[in-house]
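*Asks:* Build the 3D model from these lines:
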Amino acid sequence: MKTSTPAILFICTGNICRSPTAHALLVHKARLAGFAVEVDSAAISDEERGNPPDPRSVAEARRRGIEMPAHSARQVRAADFERFDWLVGMTQQHCAALRRRAPAGAARKVRLLSEFAPAIGGDVPDPWYGGHQAFIEAFDLIDLGVEGLLAQLRRDAA
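*Replies:* Now for the predicted structure:
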């Protein structure tokens, strides 16, 4: 981790549900903690490119008092491996895809969100195909992971 402001990129499949939620949560929690962090999110796929966050993710965040940042879905780019300290995937599959795309030496930056919160138990399931409850459950898991990630960032900065 570099000594300046840490930079985190969250990754999911389409960049409209899980990764924008993680982005919003880290921005919110870091602000409350008085901790500076650069945050963005992106997708493995380009199928949702240009789309805003899923309204169900936005609604769940708002229900909990968290605003989603202005966002337009995008696919992960080669430059992201240079710009960000960690690229945090929601699933093992996301992490494997990121490692395949990583330039030489950059695969070490790829992390699974549940590494920061073992209680997640592995992957954060995609809520897109589920109902309202799926978005609540995904939010809860992402919240655990982001809390653990922020704790790690603060330890690294100390």
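*Asks:* Please count neighbours and contacts with C-alpha atoms only from this point.
*Replies:* Will do.
*Asks:* my guess is P69 contacts A22, does it?
*Replies:* No - between P69 and A22 there is no contact under CA atoms under 8 Å: 10.9 Å.
*Asks:* L26 reaches V146, doesn't it?
*Replies:* Yes - counting by CA under 8 Å, L26 touches V146, with 6.0 Å between them.
*Asks:* next one: the lengthiest helix in the chain to chain centre, how far?
*Replies:* Longest helix in the chain, counting residues (DSSP state H): helix 132-157. Here helix 132-157 is found 9 Å from its chain centre; the criterion is CA atoms, centre = their mean, to the nearest Å.
*Asks:* here's the other one to compare against:
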Amino acid sequence: MKPVRILFVCLGNICRSPLAEGILRHLSLGYPVDVDSAGTGGWHIGDLPDPRSIAVARRHGIDIAGQRGRKIDAGDFAAFDLIFAMDRNNLATLRALAPPATQHKLHLFLSYTLGVERDVPDPYYGGPEGFQTVYSMLFEGCSSLIGRLEEIGS
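*Replies:* Next comes the predicted model:
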């Protein structure tokens, strides 16, 4: 099975997408998968994930403190097999940026993984409980994705 390259994308790459990256890395030990994250905006390039994302990940035994924010670039559309937007607004932005030949790689995360047309809400302006809710959603979606890696990689 060839490694599956997966990119998670949210708005600033400091809350949802780095958390999803950390969760999938944690769950995919032993699976041929390459995981990264990016934002559609460039406000947090080089920044650490939000301290609340770091904290919720740490409470679940996952270290995301070494990640740094980055903005999606044109090369990502060719480099990754699957590109998951955390919400419909980011998916629309990705669709506007992606070359026609790569549109099939773009998916709403929860739609692809759990079959529900729901956004992963941005917890940035809320408290720690929002980050726990997002963690739970991402963990469920990433757990489902792990079960599909073999079919995706073949």
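*Asks:* How close are the two chains, by TM-score?
*Replies:* Overlay of the two chains. TM-score (TM-score structural alignment, normalised by the length of the second structure): 0.94; 153 aligned residues with a CA RMSD of 1.4 Å.
*Asks:* how big is the offset of the longest helix of the first structure relative to the second structure?
*Replies:* Superposing on the second structure and averaging over aligned pairs (mean CA distance after the TM-score superposition for the first structure), helix 132-157 of the first structure comes out at 1.2 Å.
*Asks:* For that helix, name the packing helices and strands.
*Replies:* Helices and strands touching helix 132-157 of the first structure, by 3 or more CA pairs under 8 Å, 6 or more residues apart in numbering; DSSP states H and E, are helix 18-33, helix 55-63.
*Asks:* Name the residues of it that are buried.
*Replies:* Neighbour-count burial for helix 132-157 of the first structure flags 134-136, 138-139, 141-150, 153 (criterion: 16 or more other CA atoms under 10 Å).
*Asks:* same deal with stretch 20-40 of the first structure?
*Replies:* 20-30, 37-40.
*Asks:* ok, R18 of the first structure to E47 of the first structure distance?
*Replies:* 15 Å (CA to CA, to the nearest Å).
*Asks:* Next: T91 of the first structure.
*Replies:* The value you get for T91 of the first structure to E47 of the first structure, if CA to CA is used, is 18 Å.
*Asks:* neighbour-wise, which of the two wins?
*Replies:* T91 (21 against 14; other CA atoms under 10 Å).
*Asks:* For the more buried one, what is the corresponding residue in the second structure?
*Replies:* Alignment note (TM-score structural alignment): T91 of the first structure maps to D87 of the second structure.
*Asks:* That match against P121, yeah?
*Replies:* Yes - using CA under 8 Å, D87 of the second structure makes contact with P121 at a distance of 7.2 Å.
*Asks:* Of the buried residues of helix 132-157 of the first structure, which is the nearest to L113 of the first structure?
*Replies:* G145 (5.5 Å; CA to CA).
*Asks:* For the closest one, what is the corresponding residue in the second structure?
*Replies:* Per TM-score structural alignment, G145 of the first structure is aligned with G141.
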